[in-house]
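Asks: whatever this is, show me its structure:
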Amino acid sequence: MTLNRLCFLFLLIAAISSFLATYPFAMWLLLINVLTMIVYGVDKTAARKGMRRVPEITLLAFGTVGGWPGAILGQQIFRHKTQKQPFKTWFLLSIVVSISATAALYHFCPIILF
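Replies: Okay, here's the model as predicted:
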């Protein structure tokens, strides 16, 4: 199983686990941020060892679905993806999309979030 598929498998497990929790949105945010930070660490380790890496689109997808705080923390802790300008631009755009989607979801369906 490739690293990319494994990342999305964990994303699916996090979604199912959060759906079964008492506060699904809060659990989702917790799980996705921890998972995103771990994925950044795994990608940094793979980069150092010259192994197969996690695609940038996967890192951006994790940030877009709510894991951007974990991504920022992972970038700072592991010193990963902090200098690559095209990625930083796309990452900032993914943060805007994530916050906008969360705000729209809260506006139209506030009972779902909390």
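
Asks: from here on, just use CA atoms for contacts and neighbour counts.
Replies: Noted.

Asks: all helices for this structure, in order.
Replies: Ranges of helices in the chain, per DSSP state H, are 3-19, 24-49, 56-62, 68-78, 85-108, 110-113.

Asks: show me the contacts for Leu3.
Replies: Contacts for Leu3 (CA atoms under 8 Å, 6 or more residues apart in numbering) come out as 52-54.

Asks: of the residues you listed, select the buried ones using a PyMOL command.
Replies: Buried subset of the contacts of Leu3, written as a PyMOL selection, criterion 16 or more other CA atoms under 10 Å:
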select buried, resi 53+54
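
Asks: distance to Gln85 for the contacts of Leu3 - can I get that in CSV?
Replies: Shown next, in CSV, are the contacts of Leu3 (distance: CA to CA, whole Å):
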residue, distance to Gln85
Arg52, 22
Arg53, 18
Val54, 18
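
Asks: Proceed likewise with the subsequent sequence, for comparison:
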Amino acid sequence: MDYSVVVYLAVINTITFIVMGVDKRKAIHGEYRISERTIWILSILGGATGCYIGMKTYRHKTRHLSFVIGVPFVISIQLIALAYLSFSLS
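Replies: Next up, the predicted model:
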């Protein structure tokens, strides 16, 4: 697998994890929130694992069925895509 893909995935997942933490803090303090749309975009762009870890770490979005079901689904799609790319480029 190309090194740039690994770096990209590390960066996007770190950003998504941080966004989940920031949104949780804003929710606790009643501040203006980060939209679910933004979190979904980050997840779909490769940050689904960071989103999932953020959900578990911060106990955030765990009551939203779309996140509870959707994020693991996106992770599985991304893993299938990565496996396909890894084997097809070999």
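
Asks: who's in contact with the residue nearest the centre of the first structure?
Replies: By CA atoms, centre = their mean, the first structure has its centre lying nearest to Phe62, at 2.6 Å. Counting by CA under 8 Å, 6+ apart, Phe62 of the first structure touches 32, 36, 68.

Asks: need the counterpart of it in the second structure.
Replies: Under the alignment (TM-score structural alignment), Phe62 of the first structure pairs with Leu42 in the second structure.

Asks: looking at the contacts of Leu3 of the first structure, which is nearest Leu113 of the first structure?
Replies: Lowest distance from Leu113 of the first structure to these (CA to CA) belongs to Val54, with 29.8 Å.

Asks: so stretch 72-86 of the first structure corresponds to what in the second structure?
Replies: Under the alignment (TM-score structural alignment), stretch 72-86 of the first structure falls on residues 52-66 in the second structure.

Asks: list the buried residues in the matching stretch.
Replies: Those would be 52-55, 58, 60-61, for stretch 52-66 of the second structure by 16+ other CA under 10 Å.

Asks: can you pick out the most distant pair from the residues you listed?
Replies: Farthest apart among the buried residues of stretch 52-66 of the second structure by CA to CA are Ile53 and Lys61. That separation is 11.3 Å.

Asks: Pro24 of the first structure touches Ala14, doesn't it?
Replies: No - Pro24 of the first structure lies out of contact with Ala14 (CA atoms under 8 Å); the separation is 10.4 Å.

Asks: about what we covered before: ok, the contacts of Leu3 of the first structure vs Leu105 of the first structure, which is closest?
Replies: Checking those against Leu105 of the first structure by CA to CA gives Val54 as the nearest, at 29.1 Å.

Asks: hang on, isn't the closest one packed against Asn4?
Replies: Yes - contact criterion CA under 8 Å: Val54 of the first structure and Asn4 qualify, at 5.7 Å.

Asks: distance of Ser100 of the first structure relative to His107 of the first structure?
Replies: 10 Å (CA to CA, to the nearest Å).
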